[in-house]
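In: Mind folding the following:
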Amino acid sequence: IPEEVNGYKVIGITDTAFDYSLITKIKLSKNIKYIPDGAFKNASNLEYFYTEENDYFSVVDGILYNKNKDNLIFVPINYPNKDLILLDSIKQINDYALYANRGIETITFNKSLNKIGKYSFFNVYNLESIEFPSSLKIISEYAFKQNTALKTITFNEGLEEIGNNAFYGCTKIRKLTFPTTLKSIGDDAFYHCDYLSEINFNEGLISIGSRAFSNLSALTKIAFPSTLKSVGSSSFSACAYLKEVDFSNIQDIGNYAFALCSSLNKIELP
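Out: Okay, here's the model as predicted:
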C-alpha cells in the first residue's frame, strides 16, 4: 500500500478494497491509520503482512494487530503456519479475524482474551479442537459458524454469553458441557450440529434462544438447570430422536420449541 497517490497521503483502506484479490503479501505504509474489520476477508491468496514503523498497527510473524497488540485484527487466509499461538497481550479477537482461514489447524488461546468477535472464525476449514480460556466472557454472533471440521469444544468457567449463530452448522461436534457462568445462548447458536448427542447444561443458564439447538438428529435426552427461565421458539425443533425433557423452574416455552420431536415421550414440568 503506497504512502501517496497523486500527491495525496494514503491513510486508510475500505472494507472491500481487497475483495477477491489474488495478492499474496501486503505491506502497510507508515501513513495507514484506518483498516476496517473484514477488509481482507475475501483476499483468499493472502499469506503475510509487512509494515514499516507505524503508529497504529503492528505485524508479528505476518499477522496484523493493533499497535498495542491487544487486538488481533487479521490472520491471512492462506497463512502458511498450521499452529497459531495467541500473544499474551491479546484481549480481543476482532470481527472477521480468521474468516475462511485455510491454514490454521490448531489454536492456543492466551489467558487474557475476553472477547471473540463476529465472524472471527467463520468457515475455518481445518480447525478440529478448541479450548477456550477462563478469561473469555463473550463469543459473538457467527463466530465459529460452519466450522465443519470442528469436533471438540471445551468451555471453561468465565464464559457468559454465546451469540446468535455462533456454532451454526458445526456438524461434527458430539458433546457439549456449558460452564456455570454462562447466562445466555443465542438464536441458532448450535443449529444443525447434526452429530451432537450429549448436552450438559449447568446451573446459571437463564435463556436459550430461538432454534438454538434445532435439527440435532443425534440428541435423545435433555435436563435443564433450575435457573433456566426461557427457551425460544423452535429452540429444539426437529430433534427427531429426542425422548426426554426435564424442566425445573421454566417460565416461558416459546412457540414450536419442541415441534417435530417425533420421539418425545416424557416431559417433566415444574
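
In: CA atoms for contacts and neighbours, from now on please.
Out: Will do.

In: Where do the strands of the stretch 1-150 of the chain begin and end?
Out: Using DSSP state E, counting those that start in this stretch, the strands of the stretch 1-150 of the chain run over 4-5, 8-9, 25-28, 48-51, 57-60, 63-66, 71-74, 83-85, 92-93, 106-108, 115-116, 129-131, 138-139.

In: Dump those strands into JSON lines; add distance to residue 173 and mean neighbour count as well.
Out: Below are the strands of the stretch 1-150 of the chain laid out as JSON lines (distance: least, C-alpha to C-alpha, whole Å; neighbours: other C-alpha atoms under 10 Å):
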{"stretch": "strand 4-5", "distance to residue 173": "49", "mean neighbour count": "10"}
{"stretch": "strand 8-9", "distance to residue 173": "49", "mean neighbour count": "10"}
{"stretch": "strand 25-28", "distance to residue 173": "35", "mean neighbour count": "16"}
{"stretch": "strand 48-51", "distance to residue 173": "31", "mean neighbour count": "19"}
{"stretch": "strand 57-60", "distance to residue 173": "32", "mean neighbour count": "20"}
{"stretch": "strand 63-66", "distance to residue 173": "29", "mean neighbour count": "20"}
{"stretch": "strand 71-74", "distance to residue 173": "26", "mean neighbour count": "25"}
{"stretch": "strand 83-85", "distance to residue 173": "21", "mean neighbour count": "13"}
{"stretch": "strand 92-93", "distance to residue 173": "23", "mean neighbour count": "22"}
{"stretch": "strand 106-108", "distance to residue 173": "16", "mean neighbour count": "16"}
{"stretch": "strand 115-116", "distance to residue 173": "19", "mean neighbour count": "22"}
{"stretch": "strand 129-131", "distance to residue 173": "10", "mean neighbour count": "15"}
{"stretch": "strand 138-139", "distance to residue 173": "17", "mean neighbour count": "22"}
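
In: before we go on, could you also do this sequence so I can check it against the first one:
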Amino acid sequence: MEKMVTMQQDELLWKNYDNIGVLHIPKSIQIETQFESPFASYEQRPFVCAAPTKCFKVQISEIDNQSDYITLKDGILYSKDMSRLIYCWQEKEHFIIPQSVKVIEPFAFCLQKRLRDIELHNDIVSIGDAAFMGCEALEHIVIPRSVMEIESDTFDGCISLKRVELHDEITQIGRNAFRHCEALQNIILPRNLNYLNGFECCYSLHEIDIPSSVRKIDGFMFCGNLRKVILHSGVREIRDYAFRFCERLATINFPEGLETIGVRAFYPSNMVRAVFPNSLKRIGAEAFYHNERLLYIKFLSNASVGNCAFACCPIIRIKKPDDMIFGDKVFVQDTSYDKFAFWD
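Out: Predicted structure coming up:
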C-alpha cells in the first residue's frame, strides 16, 4: 500500500495503484469522468464470453481534499456544487442520493459489494456507464423518470438484482447494461424503447416482451433459462448472435416486418417449429444450427438462407414458395462444421 499519494490532474489512479492510505487532492485538481474514471475501470470482454466482467478499483483509506472544485462528504466525492456525484470511495449498504445531484458519473458506485439499496430521485438526468457495476448485493432499482437512457454496463454484475422498474420514456438500454444480473426473472421494457442490447447472461430471465418501437434486437446471449420471446411488427432485424446459447428458448414469433435473422442468432434453441413472414429477406449462416427439436419450418417469402442455417436440425417438413432454392449446406447434418464454436 502507498501510504500517501498526491493526485495529479487527469491521472488514472487505478492504473498505478491497488491501495492508497491517504489520497491528497491538491487545490487545483478538477475531476472530469465523462469517458473514464480515475478510480475504477474494467477489462474488455471477448465477444462471445459468459465469464463475469473483471472490474477493478483503487482502494482508498482516507482522502485529504484541498481542491477548490470538489466537495467531499460522507465518503463520496462530488463536484463543488454537488450536482455531479463523482465517486463513492467508502463502503455503503444503504444510500440516498442528495437532491442536489443531477449526474451520477461513470463507475461512481463500482464494486460497492455491500450496497443493498439506493434511492434515486427525479432530478437526476444521467447515470453514467458502469455506475453500479459489480454491486453484488443490490436487489432493487427504480430508474427516475428524468433519466431517458440506461448507459452501457450500468448494472453489469449486479448478481442479486431481482427487480428493475423502468418508465416508458426510456429510449435506450445500452450494451451489457444488465449483463450478469443473474437473479432477474422478468422485466417490463419501456414502450418507447428504440435501442436494446443489454441482457447477456441473465440466467434467471424466463420471458421477454420486446416493444414494437425496437427495430433491431440484440444482447440476450447466454440467457439459458429464457423460454419465451414476444416480438411485435416494428422489429426489422434480429442481429447476429442475439439469442446465442439460449438453449431453452421454445417459443418465439417472427412478425410481419422482420427482414433479417442474423448469423448464429438462435444457435442453439429449443424450438419445434418456425414460421417466417413474407417480409423476411435473409437468414444468416448457422442461424438455427443445432436446434435439435426443430421439426417444421415455413417460409412465406423467397428469402436468402445462409450456409448451415439449419444444419443438424431434424426437420421433417418444409413449406416454401415453389421458386425458393436452398444451397447444398443449408440443411447439412455434418456435426463437424462448428459444433464447439471454434470461431466464435
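
In: Now the TM-score, please.
Out: Scored against TM-score structural alignment, normalised by the length of the first structure, the superposed chains reach a TM-score of 0.84; 253 aligned residues with a C-alpha RMSD of 2.3 Å.

In: how about residue 33 of the first structure, what does it touch?
Out: Shown in contact with residue 33 of the first structure (C-alpha atoms under 8 Å, 6 or more residues apart in numbering): 11, 12, 55, 56, 57.

In: Please pick the buried ones from those.
Out: Buried residues within the contacts of residue 33 of the first structure, counting neighbours by 16 or more other C-alpha atoms under 10 Å: 11, 57.

In: farthest-separated two in the contacts of residue 33 of the first structure?
Out: Largest separation among those by C-alpha to C-alpha: 12 and 55, giving 13.0 Å.

In: From residue 238 of the second structure, how far off is the residue lying closest to residue 197 of the second structure once chain neighbours are set aside?
Out: Excluding its sequence neighbours, the residue lying closest to residue 197 of the second structure (C-alpha to C-alpha, 6 or more residues apart in numbering) is residue 219, at 4.2 Å. From residue 219 of the second structure across to residue 238 of the second structure, the span is 10 Å (C-alpha to C-alpha, to the nearest Å).

In: if you line the two up, which stretch of the second structure does stretch 216-232 of the first structure fall on?
Out: Aligning stretch 216-232 of the first structure against the second structure (TM-score structural alignment) gives residues 223-239.

In: and the matching stretch, which residues are buried?
Out: Here stretch 223-239 of the second structure shows 223-229, 231-232, 234-239 as buried, counting by 16+ other C-alpha under 10 Å.

In: rewinding a little: make a markdown table out of the strands of the stretch 1-150 of the first structure and add distance to residue 246 of the first structure.
Out: As requested, the strands of the stretch 1-150 of the first structure are arranged in a markdown table below (distance: least, C-alpha to C-alpha, whole Å):
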| stretch | distance to residue 246 of the first structure |
| --- | --- |
| strand 4-5 | 65 |
| strand 8-9 | 64 |
| strand 25-28 | 54 |
| strand 48-51 | 51 |
| strand 57-60 | 50 |
| strand 63-66 | 46 |
| strand 71-74 | 41 |
| strand 83-85 | 41 |
| strand 92-93 | 37 |
| strand 106-108 | 36 |
| strand 115-116 | 32 |
| strand 129-131 | 29 |
| strand 138-139 | 27 |
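
In: quick one: which of those strands is nearest residue 205 of the first structure?
Out: strand 138-139 (14.3 Å).

In: matching residues in the second structure for that closest one?
Out: Under TM-score structural alignment, strand 138-139 of the first structure corresponds to residues 149-150 of the second structure.

In: Give me the mean distance between the matching stretch and the first structure.
Out: Compared with the first structure after fitting, stretch 149-150 of the second structure has a mean deviation of 1.7 Å; criterion: mean C-alpha distance after the TM-score superposition for the first structure.

In: Can you tell me what sits against that stretch?
Out: 126, 127, 170, 171, 172, 173, 174, 177.

In: Is it correct that residue 70 of the first structure is in contact with residue 86?
Out: No: using C-alpha atoms under 8 Å, residue 70 of the first structure is not in contact with residue 86; the gap is 10.0 Å.

In: Let me have the contacts of stretch 149-150 of the second structure in a markdown table, adding distance to residue 21 of the second structure and secondary structure as columns.
Out: Putting the contacts of stretch 149-150 of the second structure into a markdown table (distance: C-alpha to C-alpha, whole Å; DSSP: H, G, I helix; E, B strand; the rest coil) gives the following:
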| residue | distance to residue 21 of the second structure | secondary structure |
| --- | --- | --- |
| 126 | 31 | strand |
| 127 | 29 | strand |
| 170 | 41 | coil |
| 171 | 42 | coil |
| 172 | 40 | strand |
| 173 | 38 | strand |
| 174 | 36 | coil |
| 177 | 32 | coil |
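
In: Go ahead and build a ChimeraX selection from the buried members of the residues you listed.
Out: A single ChimeraX command is used to select the members of these judged buried by 16+ other C-alpha under 10 Å:
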select :126,127,170,171,172,173,174,177
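
In: Just send the contacts of stretch 149-150 of the second structure back as JSON lines, with distance to residue 141 of the second structure too.
Out: Below are these laid out as JSON lines (distance: C-alpha to C-alpha, whole Å):
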{"residue": "126", "distance to residue 141 of the second structure": "15"}
{"residue": "127", "distance to residue 141 of the second structure": "12"}
{"residue": "170", "distance to residue 141 of the second structure": "15"}
{"residue": "171", "distance to residue 141 of the second structure": "18"}
{"residue": "172", "distance to residue 141 of the second structure": "17"}
{"residue": "173", "distance to residue 141 of the second structure": "15"}
{"residue": "174", "distance to residue 141 of the second structure": "16"}
{"residue": "177", "distance to residue 141 of the second structure": "13"}
